[in-house]
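S.K.: my questions concern the predicted model and sequence given below.
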Amino acid sequence: MTPGIGESWQRITGWLATHAPATHRDVNPPAAAADLTALTGHGDLDLPPGLRRWWSLADGIRDRAGASNSLLGFYRPLSVRESLEMRRWFVGEQAKVVVQPDPECEVAGAFAGPYSHAFVPVGGDGCGNNLFVDLRPGVRRGCLMQWLKGEAVLQEPLWDSVADMLAAVADALAHPETGLRRTGYRLVPEVTPHGHLDWEIRQLPA
């Protein structure tokens, strides 16, 4: 059974406070209600309870020059305002409906060509790639997928929910020998000399 979001977040912030204090200091306070209202009003979004719960605990992590703060593997957690700004950049001020060329790509967890109005960015890497919650309809609604610059969405979901994502990150921090597993490699937490969290890529045995 997946731990609750509050439990996983407490494990994560506890680890950061002890091992990566600079990143811990960069964790934002809870999101403002007005910011959440602005985001949900951009396309009449119905955010999953898990995403609302996470943002009620922390409004992302600050973007600081020279620090990765990439808590979510390659991605820094975005604030609600940053999520809205990124959505506006992709789908416009009025969140126009984006139709996928293939009808099979209109369900959650499927590949996608253009950036969908049903994507809610929650993580960014500063290089044009982002991690988003997929709000397309279907049994996988709420899963976490990657938008890769120049490739669109051509990979399977990384996690089935925000709760799964935070539980996986908490486990990876507590058990670095396992880390975050990806296809062909794993991400192992490390801390910079200035106390910021980063991840080392280690190839898996063939």
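M.R.: Structure received.
S.K.: CA only for contacts and neighbour counts going forward, please
M.R.: Noted.
S.K.: so who does T23 touch?
M.R.: Residues in contact with T23 (Cα atoms under 8 Å, 6 or more residues apart in numbering) are L16, I61, N69, G195, H196, L197.
S.K.: one more to weigh against that first structure:
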Amino acid sequence: MSDEAAPVVVEPAQGAWQDGAQHVQGAPEAVERLRALLEADPRLGEQGPMPSLYHLRIAVAQGGRGPLLEVAYTFGPPALPEGTVRIDTIRAVERPVAFDYDVPGIALPEEAEADPESGPGAVTVRDPAAEEIAARQVTEAWERIVGWLAEHAPRSHRTLLPAAGEEEITSAEQAFGVRLRADLKALWRRCAGVVDKHGAEFLPHNRALMTVGESLRIQRMQLGFGNEDLWRPSWIPVCSFNAHDTTSGLYLDMDTGRLCHWDRFGDRHPVHDSLTTYLEEIADTLDVPSLAGPPEPGLARGVLTWRPAGASDEGWRPLAR
């Protein structure tokens, strides 16, 4: 018998491409390059908190340029037979400002380091003045978004729910078991989520703003798994791929104030410095569409939707630049 190891087989799962990522120019070629890399080194990615699960980010263009693809894959036992790689999801993502993912397999950013003078287990002290400023900025950015929807995307605008009352927010804070940040409460004081119907997924990557109740339900569900690496009480879900989705979305970290990505494969990483940054970038992009991409904002029969560069769905047109 030969001493040579059996070749590694790399295949994408059916439906691995998400949100039209295959339409990003150069994305299919980038995935083909990645397949060759995984055949040579199936442990190229960063291993997730669950066995057999890995994730990484690659640049679409060679040399580390252009948009990024976020790839989650499964390798070997216990989930798959030995020598088998299944690419589970491929998504186009915005290039983070603070981190560099150009090299496949680079570790995802760790949580912010604790202040060495504070000692272990120290509680972060929030600045009331800074929180007040953040709440005002969130309110202003959200009003810009809502105003734009009312004028240009009426079907999306009609999915907005009224503001949450102070009693509802106070009750939610008690149920979450953590002190909510002022920026999140400011958002809920303007809008308590969306109605789950066509047009509601108007946030970038076609995400929907969760209701307060749905945010609490998903937090409790995630905490029910009992794994602090997968979910912590201070992580409050904000939006996902629909108003009830539990597989992927964004949560706000009450400890750091950062807006972070989660998915069912155990990937957790920051994508925006704050909720303020996220909403201001959306408002700026709607006002000046040339700032976008990918994904690119556009309209389809009164609905705001976001498509990666190069996508051309019937009835969808990009915003005028």
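M.R.: Perfect, I can see it now. Model, not experiment: these values are computed from the prediction.
S.K.: fetch the TM-score of the aligned pair.
M.R.: The TM-score (TM-score structural alignment, normalised by the length of the first structure) is 0.75; 174 aligned residues with a Cα RMSD of 2.3 Å.
S.K.: save the contacts of T23 of the first structure as CSV, and put in distance to A167 of the first structure, secondary structure and neighbour count too.
M.R.: Shown next, in CSV, are those (distance: Cα to Cα, whole Å; DSSP: H, G, I helix; E, B strand; the rest coil; neighbours: other Cα atoms under 10 Å):
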residue, distance to A167 of the first structure, secondary structure, neighbour count
L16, 15, helix, 22
I61, 18, strand, 21
N69, 18, coil, 29
G195, 22, coil, 20
H196, 20, coil, 23
L197, 17, strand, 24
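S.K.: out of those residues, which two sit at the greatest distance?
M.R.: I61 and G195 (14.4 Å; Cα to Cα).
S.K.: returning to what we had before: closest to V91 of the first structure among the contacts of T23 of the first structure?
M.R.: Using Cα to Cα, those come closest to V91 of the first structure at I61, 23.9 Å.
S.K.: if I look at the counterpart of G298 of the second structure in the first structure, how far off is S83 of the first structure?
M.R.: With TM-score structural alignment as the criterion, the equivalent of G298 of the second structure in the first structure is E190. From E190 of the first structure across to S83 of the first structure, the span is 26 Å (Cα to Cα, to the nearest Å).
S.K.: looking at these two, which has the bigger crowd around it?
M.R.: Just comparing E190 of the first structure and S83: by other Cα atoms under 10 Å the higher neighbour count belongs to S83, 21 against 16.
S.K.: can you tell me the closest non-neighbouring residue to the aligned residue in the second structure for that one?
M.R.: Under the alignment (TM-score structural alignment), S83 of the first structure maps onto S215 of the second structure. Spatially, and ignoring its direct neighbours in sequence, S215 of the second structure is nearest to P237 (5.2 Å; Cα to Cα, 6 or more residues apart in numbering).
S.K.: again with V91 of the first structure
M.R.: H117 (6.1 Å).
S.K.: same question for P162 of the second structure.
M.R.: C191 (5.3 Å).
S.K.: what residue of the first structure takes the place of that neighbour?
M.R.: Checking TM-score structural alignment: C191 of the second structure goes with A58.
S.K.: which strand or helix spans the residue nearest the centre of the second structure?
M.R.: Centroid check for the second structure by Cα atoms, centre = their mean gives H261 as the closest residue, at 3.8 Å. Taking DSSP states H and E as the criterion, H261 of the second structure maps to strand 259-263.
S.K.: how about the next helix-or-strand element following that strand: buried residues?
M.R.: Moving toward the C-terminus from strand 259-263 of the second structure, the next helix or strand (DSSP H and E) is strand 268-272. For strand 268-272 of the second structure, the neighbour count (16 or more other Cα atoms under 10 Å) marks R268, H269, P270, V271, H272 as buried.
S.K.: again with stretch 189-204 of the first structure
M.R.: P189, E190, V191, G195, H196, L197, D198, W199.
S.K.: do the same with stretch 120-140 of the first structure
M.R.: Result for stretch 120-140 of the first structure [16+ other Cα under 10 Å]: buried residues 120-125, 129-136, 140.
S.K.: just to check, E190 of the first structure is in contact with L197?
M.R.: Yes. Using Cα atoms under 8 Å, E190 of the first structure is in contact with L197, at 6.0 Å.
S.K.: what does the residue nearest to V91 of the first structure align to in the second structure?
M.R.: In the second structure, H117 of the first structure lines up with P233, judged by TM-score structural alignment.
S.K.: thought G4 of the first structure was touching V162?
M.R.: No. Using Cα under 8 Å, G4 of the first structure is not in contact with V162, being 9.9 Å away.
S.K.: ok, those two, which is more surrounded?
M.R.: V162 (23 against 15).
S.K.: alignment lookup: that one to the second structure.
M.R.: V162 of the first structure maps onto L275 in the second structure, by TM-score structural alignment.
S.K.: so that match versus S171 of the second structure, what's the distance?
M.R.: Separation of L275 of the second structure from S171 of the second structure (Cα to Cα) stands at 22 Å.
S.K.: what do you get for L250 of the second structure?
M.R.: For L250 of the second structure, the distance to S171 of the second structure - Cα to Cα - is 22 Å.
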